[in-house]
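> When you get a sec, could you give me coordinates for this:
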Amino acid sequence: MTTPDWRDGKRYLWPLGLLVPLIPFGAWLGVHLTGLSLFWWSGPILVFVVFPLVDTIVGQDTENPPEAAIPGLEADRYYRWCTYLYLPVQYVSLVFAGWLWTRPELGTVDRVGLAVSVGCVSGIAINTAHELGHKREDLERWLSRIALAQTGYGHFYVEHNRGHHVRVATPEDPASSRLGESFWAFLPRSVAGSARSAWKLEFARLRRGGGNPWTWRNDVLTSWAMTLVLFAALAVAFGPAILPYLLIQAVFGFSLLEVVNYLEHYGLSRQREHTGRYEKVRPSHSWNSNQVPSNLLLFHLQRHSDHHTYPTRRYQSLRHFEEAPQLPSGYPLMIILAWVTPLWRRVMDPRVLAHYDGDLSRTNRGPQ
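Here you go, the predicted structure:
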């Protein structure tokens, strides 16, 4: 899409994100051509070794589309198909992995490596579901829930849109991490808190309409049911022996979502106004990153400030804000830092304090 003065320079790069669900095929091909079983671990090698290096080499892009171009960008269905196509490739790769897990030539370590690689696919699929789930079209919302079924995290569809976006950067939000809180303390708090919140939100919605929450109209129940049907179908097709590996990929996949949740709002806080309500969400309440490769991989998720300010805005239109605090690198490297608490705190705690001019009382901080 163009205006007289501007063209989207990344337009034909967005389909590169479709390389992610091809990871299981690439792993099999690598093993087949070289005999090296290390290729079964291609997912984490690509995401946590290759992508941080490429992010560092390629660097950042802070260009924003001009306001005059945004309506055309939003209407251009080419960008939608870049997300729609992730799902069929995602599920074909899952079925292929199911077949691979039954192969006698794979040892237990190889199968676990493949499961973690599939978990990289399903974890990044949650990001695709995130993009689709914010849209108003019924088709995109259904596709979002389908993408989430592989990780058993269908309640994210409810909690993220109606819970997290309302309470973000406050102590009431289970998906907003606190200054001084390690990822390993945040993980169980967010997993349990988000599931409880989703159930409460859906229960309240159905009760307001005078309905029974124990119904197929309950989006949490139907989303979980989709996962049960999917796993049951794969177990029937390939045998129950694949169930442990389906569980591994699901846990690794939703843990990737949670570590991204952890780094997106770490220590950032919305202040209470004199009315007692929290201030409006602003770009300063989310950490941003403009690394080009990982933004292509994640459909601009790293321009998170604009996303929270305008939740229905499509990924190709998201903008960089100078007032938004900036991460020192893209998400792949920041995830590794989040897993190593002393490194994370050494890098990020000073940045949080600098963002608030050294005023600790303005941060979202843990009890410690």
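> going forward, measure contacts between C-alpha atoms and count neighbours the same way
Fine.
> Could you list which residues are in contact with residue 53?
Residue 53 makes no contacts at all, as judged by Cα atoms under 8 Å, 6 or more residues apart in numbering.
> Quickly find the element holding it.
For residue 53, the enclosing helix or strand under DSSP states H and E is helix 51-58.
> for the next helix-or-strand element following that helix, which positions count as buried?
Going down the chain from helix 51-58, the next helix or strand is helix 70-75, by DSSP H and E. When burial is assessed from 16 or more other Cα atoms under 10 Å, helix 70-75 yields the following buried residues: 70, 73-74.
> Among these, which one lies nearest to residue 268?
residue 70 (28.5 Å; Cα to Cα).
> And the closest residue to the closest one other than its chain neighbours, how far from residue 307?
Sequence neighbours aside, residue 317 is the residue nearest to residue 70 in space, at 6.0 Å (criterion: Cα to Cα, 6 or more residues apart in numbering). Counting by Cα to Cα, to the nearest Å, the gap from residue 317 to residue 307 is 10 Å.
> could you say which helix or strand contains the residue positioned nearest the centre of the chain?
Per Cα atoms, centre = their mean, the C-alpha nearest to the average position across the chain is that of residue 127, at 3.6 Å. Element membership for residue 127 (DSSP H and E) is helix 108-133.
> could you point out which element follows that helix?
The helix or strand immediately downstream of helix 108-133 is helix 138-148, counting by DSSP H and E.
> residues touching the residue nearest to the centre of the chain, list them.
Contacts here follow Cα under 8 Å, 6+ apart; on that basis residue 127 touches 257, 298-299, 301.
> again, only using 10 Å
Contacts for residue 127 were tallied using Cα atoms under 10 Å, 6 or more residues apart in numbering; they are 83, 133, 144, 147-148, 256-257, 260, 297-301.
> Tell me the one of those residues nearest residue 3?
residue 300 (21.2 Å).
> That closest one contacts residue 130, doesn't it?
No - at 11.3 Å, residue 300 and residue 130 do not qualify as touching, with contact defined as Cα atoms under 10 Å.
> Now the second one, please; I'll put the structures next to each other:
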Amino acid sequence: MFHYLKFFLFHGIGLLAALFLTLGGDWMTVGFLSIFLGYVMLDALLGDDITIPDYKAPGILTWQLWMALPLLSFIVFTFLWQVGNGDPLGYGALVQQLSGYDMAVARDTTSGWNLFWGVIMTGLMIGMVGTITGHELTHRTWDPVSMFVGRWLLAFSFDSNFAIEHVYGHHRYVSTTEDPATAPRGRSVYSHVLISTVRGNISAWNIEQERLKKKRQGLFSIHNVAIRGYLMSALILVASYLIAGWAGVLMFTAAGLWGKALLEIVNYMEHYGMVRNPATPVQPRHSWNTNKRFSSWSMFNLTRHSHHHAQGEVPYHELKPYSDAPMMINGYLTTIAVALIPPLWHKLMTPKVLEWDEKYATAEERKMAEAANRKSGLKSLQGVTYSEASTA
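Coordinates of the predicted model:
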């Protein structure tokens, strides 16, 4: 039973964020810092989870994923309530009736600083509750319910096209120069967010165009999944306007774009610096992995990324920890924080990249790594070469 319950930690964190957003004011600032620091400390203290439970009732695990859509909708609603002026859906009155807490008074004390952290926390939840779950669900291309829920979750970060590019593009070209989501050595996370976003959308559009061409369906039609994805995000913007006016549209857009940026930051740290010949099979060694217990339990095993890329069709509860795979710096939020500080990132990751070359790369990949080192712009990499003996 415990192994089913542990994944409800994900929902608990989402509800905690909704509570902080409901309280408003300084609680939005305190809320983000508590969640972020809690992740960092618990990943550091709780160690790794390398268990491989046998789940007899996988349907429960699917329902846990589907629950993310109403949860994320509620989280975003609580934030938009704080942005607007009225009492949408009578939520403030209900909270006061049940608890005695006056949300309207608390909203009057909310500063621009509080709203900034409200955007950051809401975007974090869009990235975690939305993108992580949407990622898992849109891999289940055989299940229309999971695809429906997953694409709507991704629409909160203006990224329903992720369901196209990630499944049919990224998983094919991961750790190669043809993959928008794989960051080459030396690239900063900030440029990667922009480059990967643009290239990823172009790739998704091209993949969808090719699919429609094969089915002899019109590009600019209801059959175009990419266009439908844009419209889904537009509907969420309309809902934001109805809840909190133009301020709601602006604030949700900021939170959604931050959620999208988080996805690209995660892409950055999951495959940074790795190389692969696209003609060769994807192996567990072509992704950075982590088995930190708290990240694993609260992110539906997204942490077991090495197995996920080796077998993308395997559901999250069957992923193996692969303790011998190349490992990230730490858990996910810790690694995100390090990635946002490029000098620190390169200082910590350059030894890991060189270790990957030595320990995991094939002879062909070492030659590719040499070329990547020369192009990196990093002095710590540019002088590194591999002799014929080491690549034999």
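> Tell me how they score on TM after superposing.
TM-score of the superposed chains, computed with TM-score structural alignment, normalised by the length of the first structure, equals 0.88; 345 aligned residues with a Cα RMSD of 1.9 Å.
> returning to that earlier point: contacting residues around the residue nearest to residue 70 of the first structure?
Residue 317 of the first structure is in contact with 8, 64-67, 69-74, 300, 303, 306-307, counting by Cα under 10 Å, 6+ apart.
> residue ranges of the helices in the stretch 201-350 of the first structure, please?
Across the stretch 201-350 of the first structure, reading from the start of the chain, the helices by DSSP state H, counting those that start in this stretch fall at 219-238, 243-264, 292-297, 304-309, 331-339, 341-355.
> Export those helices as CSV, with columns for mean neighbour count and distance to residue 88 of the first structure.
What follows is the helices of the stretch 201-350 of the first structure, written out as CSV (neighbours: other Cα atoms under 10 Å; distance: least, Cα to Cα, whole Å):
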stretch, mean neighbour count, distance to residue 88 of the first structure
helix 219-238, 17, 14
helix 243-264, 22, 18
helix 292-297, 23, 17
helix 304-309, 22, 26
helix 331-339, 20, 24
helix 341-355, 16, 36
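> closest to residue 163 of the first structure out of those helices?
The closest of the helices of the stretch 201-350 of the first structure to residue 163 of the first structure is helix 304-309. By Cα to Cα, the value is 12.5 Å.
> Tell me which residue of the second structure lines up with the residue nearest to the centre of the first structure.
Across the two structures, residue 127 of the first structure finds its equivalent in residue 132 of the second structure, going by TM-score structural alignment.
> ok, now how distant is its match from residue 185 of the second structure?
Distance check for residue 132 of the second structure against residue 185 of the second structure: by Cα to Cα, it reads 25 Å.
> With residue 242 of the second structure instead?
If you measure residue 242 of the second structure against residue 185 of the second structure using Cα to Cα, the figure is 45 Å.
> repeat for residue 121 of the second structure
Residue 121 of the second structure sits 30 Å away from residue 185 of the second structure, going by Cα to Cα.
> For the two, indicate the residue with more neighbours.
The neighbour comparison of residue 121 of the second structure against residue 185 (other Cα atoms under 10 Å) goes to residue 121, with 28 against 23.
> Can you get me a residue count around residue 98 of the second structure?
Number of residues near residue 98 of the second structure (other Cα under 10 Å) recorded here: 8.
> Check which helix or strand it maps to.
Here residue 98 of the second structure is covered by helix 91-99, with elements defined by DSSP H and E.
> Counterpart of residue 225 of the second structure over in the first structure?
With TM-score structural alignment as the criterion, residue 225 of the second structure matches residue 219.
> Which secondary structure state does the aligned partner of residue 168 of the second structure in the first structure sit in?
Aligned against the first structure by TM-score structural alignment, residue 168 of the second structure finds its counterpart in residue 162. In three-state terms, and counting by DSSP: H, G, I helix; E, B strand; the rest coil, residue 162 of the first structure is helix.
> Stretch 150-158 of the first structure spans what distance, first to last residue?
16 Å.
> Next, the buried residues of it.
When burial is assessed from 16+ other Cα under 10 Å, stretch 150-158 of the first structure yields the following buried residues: 150-158.
> what's the burial count for the aligned residue in the second structure for residue 14 of the first structure?
Applying TM-score structural alignment, one finds that residue 14 of the first structure aligns to residue 7 in the second structure. Residue neighbour count, defined by other Cα under 10 Å, stands at 20 for residue 7 of the second structure.
> Ok, the one 4 residues further on next?
A count of neighbours around residue 11 of the second structure, defined by other Cα under 10 Å, yields 19.
> which strands and helices sit next to the helix or strand hosting it?
Secondary structure here is read from DSSP H and E; on that basis residue 11 of the second structure sits in helix 9-23. In terms of contacts (3 or more Cα pairs under 10 Å, 6 or more residues apart in numbering; DSSP states H and E), helix 9-23 of the second structure is packed against helix 26-46, helix 58-66, helix 68-83, helix 91-99, helix 103-108, helix 112-125, helix 293-298.
> Check which residues of that helix are buried.
9-11, 13-15, 17-23.
> how big's the offset between that helix and the first structure?
Helix 9-23 of the second structure: mean distance to aligned residues in the first structure after superposition is 2.7 Å, counting by mean Cα distance after the TM-score superposition for the first structure.
> what inclination does that helix have with respect to helix 58-66?
Taking axes from the mean of the first three to the mean of the last three Cα atoms, to 10 degrees, one finds helix 9-23 of the second structure and helix 58-66 inclined to each other by 30 degrees.
> follow-up on the earlier one: save the contacts of residue 127 of the first structure as CSV, and put in distance to residue 94 of the first structure too.
Compiled in CSV, the contacts of residue 127 of the first structure are given as follows (distance: Cα to Cα, whole Å):
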residue, distance to residue 94 of the first structure
83, 17
133, 21
144, 17
147, 12
148, 13
256, 17
257, 18
260, 23
297, 19
298, 20
299, 21
300, 25
301, 24
